[in-house]
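Asker: pasting the structure only:
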């Protein structure tokens, strides 16, 4: 099963965490599309238009459409805007072809969110984003839970 790994990728720490998750998923036998692996880092730092928004959109959209599931990292004071778009696109794909597009797993490891768990609707994560995730998947609270949820999606008939 091919996983699209969505999440913020704008700092070394963010890319490092996504790389760690990707390595774990690959060790579990998943094929993983990681957006920041698709472009040389220097392209994102240039101001001469070497890497255009159109190019990034085309490559990432192909990654989303080529995946069977999305693992979306939700940490932060709000869900990353690009991650939200990826969730929205995949949510519609999963609704239209659930045999091909198995679902979305939202991963929150942020203690600011975990403190609200069960206290407020959607645990304080944007309601529309959580609704899109839950339409075909679930929100989990650790990488171990995310792997287990993806295995369930993979093994679902």
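Answerer: On my side now, so go ahead. All of these numbers come straight from a predicted model, not from anything done at the bench.
Asker: make it CA atoms for all contacts and neighbour counts henceforth
Answerer: OK.
Asker: and the helices in this protein, which stretches?
Answerer: Taking DSSP state H as the criterion, the chain carries its helices at 12-27, 41-45, 53-66, 81-96, 111-114, 127-134, 143-155.
Asker: below is an additional structure, to be compared with the one above:
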């Protein structure tokens, strides 16, 4: 029996809608048999936790989360990719982790889907949750 692959789920987590969407994605990935590190829960990276903990503690938990993951799934929605998510993508890429993007946002840049540096760091780009789950099948 093989060990469950661990996914670090990177994405913005500053609005109620973003937090809920991240939880939805986590649940979908758990149902597919993956283990999921979700920063808003596993690093306690939320507004009330930032008041209680220092920023360095949250940062270190997130870095360790990427380090301990097999795959990074990054939500790339928005006019531009969330800056923290972009950092996590870059760190994962430099660590030779597989990075898969999810962009449900139909807006596109004039010369690509997302920022060139982000686009070149990902191995696959899903346009919805169903496509993401299909892509994830080959990484089980």
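Answerer: Thanks, I have the structure now. The structure presented is a predicted model; accordingly, all values stated were derived computationally and were not measured.
Asker: redo the helices of the first structure as a markdown table? Include distance to residue 33 of the first structure and mean neighbour count.
Answerer: Converted to a markdown table, the helices of the first structure look like this (distance: least, Cα to Cα, whole Å; neighbours: other Cα atoms under 10 Å):
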| stretch | distance to residue 33 of the first structure | mean neighbour count |
| --- | --- | --- |
| helix 12-27 | 8 | 15 |
| helix 41-45 | 16 | 12 |
| helix 53-66 | 6 | 15 |
| helix 81-96 | 13 | 18 |
| helix 111-114 | 26 | 14 |
| helix 127-134 | 19 | 18 |
| helix 143-155 | 14 | 17 |
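Asker: can I get those helices in TSV with distance to residue 34 of the first structure?
Answerer: Shown next, in TSV, are those (distance: least, Cα to Cα, whole Å):
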stretch	distance to residue 34 of the first structure
helix 12-27	7
helix 41-45	13
helix 53-66	8
helix 81-96	12
helix 111-114	24
helix 127-134	19
helix 143-155	16
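Asker: out of those, nearest to residue 35 of the first structure?
Answerer: For the helices of the first structure, proximity to residue 35 of the first structure was assessed by Cα to Cα; helix 53-66 is nearest, at 6.3 Å.
Asker: re earlier: so for residue 4 of the first structure, which of the helices of the first structure sits nearest?
Answerer: It is, among the helices of the first structure and with distance given as Cα to Cα, helix 53-66, at 6.0 Å.
Asker: average offset of the closest one relative to the second structure?
Answerer: Compared with the second structure after fitting, helix 53-66 of the first structure deviates on average by 0.6 Å (mean Cα distance after the TM-score superposition for the first structure).
Asker: what's the match for residue 82 of the first structure in the second structure?
Answerer: Residue 82 of the first structure maps onto residue 84 in the second structure, with residues paired by TM-score structural alignment.
Asker: pretty sure its match contacts residue 12?
Answerer: Yes. If you go by Cα atoms under 8 Å, residue 84 of the second structure and residue 12 touch, sitting 7.4 Å apart.
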